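Asker: 3D model of this:
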Amino acid sequence: MSVRIALFTRDLRIHDNPLLSGADEVVPLFVLDPRLAGLSANRQRFLHQSLADLRGSLRELGADLVIRSGDPVAETSRLAREIDATTVMVAGDVTDYAQRRVRRLRDERLHVEIAPGVTVMPPGALKPAGGGASYRVFTPYFKSWERAEWRQVSGTPRKIAMPEGIAPGRLPEMPAGESPDAIPGGETEARRRLRAWLPKISRYEDEHDDLAADNTSRLSAYLRFGCLSPLELALAVRAADSPGAHAYLRQLAWRDFYYQVTAAFPKISTRAMRPSADGDWRYDDDALEHWRDGLTGVPVVDAGMRQLRAEGWMHNRARLITAAFLTKHLGLDWRLGLDWFFRWLIDGDVPNNSGNWQWTAGTGNDTRPYRRFNPIRQAQRFDPDGVYVRRYVPELKDVDGAAVHQPWRLPEPVRRGLDYPGPLESHRDEAVWLRD
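Answerer: Sure, this is the predicted structure:
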């Protein structure tokens, strides 16, 4: 009888999860790595909620989620010896951390099988016609992504056979997140939200940039932790067959795009993809602190940064505006912003957070690295009545009309920064940021 360890990582679900099929007995395992625990209180809380939900679902199928704490490779190897298992299946991932984990598992003489499921199309599955490990430009990637044959959805098991006598372990006490208005984790909540949002998808193309309307799916955190299958989501959206559905599929393709970019360039969080564009940054702790705290004096920037702290999430358009303000107007290093987003974002992951920060800073996959954005004009276009700004910047609730978007009380560190790279104006406004 074959026994396999299903090592859960970024796939905390029972639907469309190849880890749960293909063996006589399966031992679902998640290892809490203490080295990752302090990176984001928001993500840690969401993770624990998702694990609790996954454990409940597995118990309904006759199995359990084995919880261990420590080094993932050491704990997996120890469990394999206890149950006499030689095979470990884990979802394919692209980060340095994930790649090292697979190499070390194989060094333990375990047979490691890589399962799909973190993206719609596995990184590396689509190759540029001219050669190369990955696409560097999105448009040709998207065309190839649309034409590609997607894998079949894995069936949801009715029952999971699991060896007896394995101590499941306790899930530690739920940690406290930092954002009071953060969404709850778990596959059950993810699927509920998907069902509620799909009927609205026809409006997505017209409304997803509307800051005040907030008509994005807000499913990005569930994709990041694998509480929701990106393939199932893509198939459900494609079946809707509307301009809004096509626009949303494009966002899912952007997500896949950055995964294949990261697979080819794993240092994406620390090293510029375009080194020639990665220089002449200022380092001003006071200006950085005002940006982090949502106290720059530029209303739409402050609204976005305060939403980030309150919810552990930020509207996709506001992400672009706040990131561009830090890099293009204050002239501060994109890695400083990237780290702050990683601390607060529940959906923060290496490919998309880092890829989008590099795109905005002009150091990444971008044919026009010197583009700039005017945050005032962005606010006037995408929050014309100032509803979004007033929602998160209550100091401006009594300001009338378009005046709500004008800079107010610019602190000296921000003024100093704006004098360095240039004024708020830009020649042209363009935008891309995931992607939700």
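Asker: For the rest of this, base every contact and every neighbour count on C-alpha atoms.
Answerer: Fine.
Asker: what packs against the longest strand that the chain contains?
Answerer: Counting residues, the longest strand found in the chain (DSSP state E) is strand 25-32. Using 3 or more C-alpha pairs under 8 Å, 6 or more residues apart in numbering; DSSP states H and E as the contact test, the elements touching strand 25-32 are strand 3-7, strand 66-69, helix 72-83.
Asker: immediately after it, which helix or strand?
Answerer: helix 41-60 (DSSP states H and E).
Asker: orientation of that following helix relative to strand 25-32 in degrees?
Answerer: With axes from the mean of the first three to the mean of the last three C-alpha atoms, to 10 degrees applied, the angle from helix 41-60 to strand 25-32 works out at 160 degrees.
Asker: I'd like to know which elements helix 41-60 is packed against.
Answerer: helix 187-197, helix 334-344.
Asker: try it again with 10 Å
Answerer: strand 25-32, strand 66-69, helix 187-197, helix 220-224, helix 334-344 (3 or more C-alpha pairs under 10 Å, 6 or more residues apart in numbering; DSSP states H and E).
Asker: Could I get the full set of helices for the stretch 151-300 of the chain?
Answerer: 187-197, 204-207, 220-224, 230-240, 243-264, 285-292, 299-311 (DSSP state H, counting those that start in this stretch).
Asker: Pull out the buried positions in the shortest one.
Answerer: Counting neighbours by 16 or more other C-alpha atoms under 10 Å, one finds that the buried residues in helix 204-207 are 204-205, 207.
Asker: and N352, how many neighbours?
Answerer: Neighbourhood size, N352 [other C-alpha atoms under 10 Å]: 25.
Asker: Now do the contacts for it.
Answerer: Contacts for N352 (C-alpha atoms under 10 Å, 6 or more residues apart in numbering) come out as 224, 254-259, 261-262, 268-269, 358, 433-435.
Asker: just A52 next, same as before
Answerer: 12, 65, 171, 174, 185-187.
Asker: Which PyMOL command selects the buried ones in these?
Answerer: Here is the PyMOL selection string for the buried members of the contacts of A52, based on 16+ other C-alpha under 10 Å:
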select buried, resi 12+65+171+185+186+187
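Asker: please give me the structure for this one as well, since I'd like to look at both together:
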Amino acid sequence: MTTSIALFTRDLRVHDNPVLHAAAAAERCIPLFVVDDAIVSSSFFNANRAAFLTESLADLDASLRERGGRLVVRRGKVVEEVARLARAHDVTEVHVAADVSRYARRREEALRALDVDLHVHDASINAVPPLSLTPTGGGDHFAVFTPYFRKWETVPRRGVLRAPRRVTVPDLGGDLPDLRHGTPSPDLAAGGETVGRELMARWARSGVDDYADVHDALAEDATSHLSPHLHFGTVSVTELLDRVGTASEGARAYTRQLAWRDFHHQVLAARPRSSTEDYRTRNDRWRRSERDFAAWRDGRTGYPFVDAAMRQLAREGWMHNRARLVAASFLCKTLYLDWRRGAQHFVDLLVDCDLANNQMNWQWVAGTGTDTRPNRVHNPIAQAGRYDAEGRYVKRYLPELAEVDPRYVHEPWKLPEDERAALDYPPPIVDLGEAADRFAEARRKR
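Answerer: Next up is the predicted model:
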């Protein structure tokens, strides 16, 4: 009797899962998730991700039970737990999704040393395998998004796979763990494939077609909110692309955003050290100011757009993409503080924190990554006027400004003195003009 292991990592779903689809073809299949001590003991395993993961594992187990199986959960070192089960149940094959972090690649290398056939599925976490596309002129990866995207959109994608009708699992004991710890964000999104598929269906049916027109209108909150599900793999990016299609301008714009995800993965796959080191150094001598960093972290900079973004992060464990861009630019270029500090704060709170996208997006904003205009600065006042003109986004997250006249909500320091004094809101911690001059001078001296 043949027995396989489907090793779940960041693909916690039964639908369109190449790992489970292939492993379930064996006579017996062990759907395995290992609670990895190296990860759960790290800062990356924040309270928000722990809660989302706990819900996602429970939902995955329920889906497997509907198919006659169950999720097997072990805790420890991944390769040791796989080896232990392989020996005990005469496992001949192990299936796992390809991933790009240094940790994932070390895990894959160690799995290859086991006395089983290892099958690594390239198009499970990504729509296009990370290093399958290379520039025509040579090189191991694309360093600029636009030529990458032109090639990416011509690549035929694999077909969407059905969920297995039945999964036959050996008699293995063990309960599902409750991995929750700390205090998650009060408005954290729910986890699990069931929730993710409902979101995906609703988005494809009634949201994506307007995406090009409204995705940056922060008050409308008109994005898919699928990023946590893509990070944990409770939704398949291949199926998502298939569902949204390319028939509308909105769908094409959304597809482009999903391509950014693959783009960053191929950058990190080619340059693993860029998770902590500058991809393209500007020789920055970053300022060190605990006061300024604390004001940014706590949403007390005196710039309402930035502060609303940081309060949204604390409340939801998530932040609108335009807000991420402006908040990151404010830290790196207005305050001139190290991008790594901001990236780590996002790691500490974001439920959707994908290592490749978080680090490479931060580097893009800091001008040390793949941005072809490394010195661009996103002015929070100008951005607010463009994307939150009436201040509805700001007022949603800054209750102390809820009653402020929309004319002043983005610049409350311009209020009449008596009204300004009555606000429990700080003055700006930095003058934007002086900060822009400081940043320009710093980059000239590099």
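Asker: Can you calculate the TM-score here?
Answerer: A TM-score of 0.93 describes the superposed chains when it is computed by TM-score structural alignment, normalised by the length of the first structure; 421 aligned residues with a C-alpha RMSD of 1.9 Å.
Asker: Any idea which of the helices and strands packed on helix 41-60 of the first structure gets closest to V301 of the first structure?
Answerer: helix 334-344 (13.0 Å; C-alpha to C-alpha).
Asker: Average separation of the following helix or strand past the closest one from the aligned part of the second structure, please.
Answerer: Using DSSP H and E, the helix or strand that directly follows helix 334-344 of the first structure along the chain is helix 355-361. Once fitted to the second structure, helix 355-361 of the first structure is off its aligned match by 0.3 Å on average (mean C-alpha distance after the TM-score superposition for the first structure).
Asker: if you line the two up, which stretch of the second structure does helix 355-361 of the first structure fall on?
Answerer: Here helix 355-361 of the first structure aligns to the second structure at residues 360-366, judged by TM-score structural alignment.
Asker: Work out the gap between the matching stretch and the centre of the chain.
Answerer: 14 Å (C-alpha atoms, centre = their mean, to the nearest Å).
Asker: And stretch 90-103 of the first structure, by the same measure?
Answerer: 17 Å.
Asker: for stretch 320-331 of the second structure, same thing?
Answerer: Using C-alpha atoms, centre = their mean, the offset of stretch 320-331 of the second structure from its chain centre is 14 Å.
Asker: Buried deepest among the helices and strands packed on strand 25-32 of the first structure, which one?
Answerer: Greatest average neighbour count among these goes to strand 3-7 (a mean of 24), per mean count of other C-alpha atoms under 10 Å.
Asker: Now do it against helix 72-83, angle only.
Answerer: 160 degrees.
Asker: Give me the range in the second structure that strand 3-7 of the first structure lines up against.
Answerer: With TM-score structural alignment as the criterion, strand 3-7 of the first structure aligns to 3-7.
Asker: Columns distance to W334 of the first structure on top of the buried residues of helix 204-207 of the first structure, output as TSV?
Answerer: Formatted as TSV, the buried residues of helix 204-207 of the first structure follow (distance: C-alpha to C-alpha, whole Å):
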residue	distance to W334 of the first structure
Y204	29
E205	29
E207	28
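Asker: Of these, just say which sits nearest to L308 of the first structure.
Answerer: Ranked by distance to L308 of the first structure (C-alpha to C-alpha), the buried residues of helix 204-207 of the first structure are led by E207 at 20.4 Å.
Asker: Give me the nearest residue to the aligned partner of the closest one in the second structure, chain neighbours excluded.
Answerer: Alignment note (TM-score structural alignment): E207 of the first structure maps to V214 of the second structure. Once flanking residues are discounted, V214 of the second structure sits nearest to A222: 6.3 Å by C-alpha to C-alpha, 6 or more residues apart in numbering.
Asker: got the contact list for R102 of the second structure?
Answerer: 108, 268-269, 271-273, 275.
Asker: let's go with 8 Å and repeat that
Answerer: With contact set as C-alpha atoms under 8 Å, 6 or more residues apart in numbering, R102 of the second structure has these partners: P272.
Asker: I'd like to know how far the counterpart of L226 of the second structure in the first structure sits from G186 of the first structure.
Answerer: Counting by TM-score structural alignment, L226 of the second structure corresponds to L219 in the first structure. L219 of the first structure sits at a distance of 11 Å from G186 of the first structure (criterion: C-alpha to C-alpha, to the nearest Å).
Asker: again, but for R203 of the first structure
Answerer: Distance from R203 of the first structure to G186 of the first structure, by C-alpha to C-alpha: 26 Å.
Asker: wait, P168 of the first structure sits on R59?
Answerer: No - counting by C-alpha atoms under 8 Å, R59 is not a contact partner of P168 of the first structure; they are 11.0 Å apart.
Asker: Can you give me the distance of the residue lying closest to P130 of the second structure once chain neighbours are set aside to V144 of the second structure?
Answerer: Leaving aside its sequence neighbours, P130 of the second structure sits nearest to Q266 (C-alpha to C-alpha, 6+ apart; 4.3 Å). Distance, Q266 of the second structure to V144 of the second structure, by C-alpha to C-alpha: 11 Å.
Asker: Those two: who's more crowded?
Answerer: Per other C-alpha under 10 Å, whichever of Q266 of the second structure and V144 has more neighbours is Q266, with 27 against 15.
Asker: Which residue in the first structure aligns with the more buried one?
Answerer: In the first structure, Q266 of the second structure lands on Q260 (TM-score structural alignment).
Asker: what residue of the first structure takes the place of R288 of the second structure?
Answerer: So R288 of the second structure corresponds to Y283, using TM-score structural alignment.
Asker: Appreciated, that's everything.
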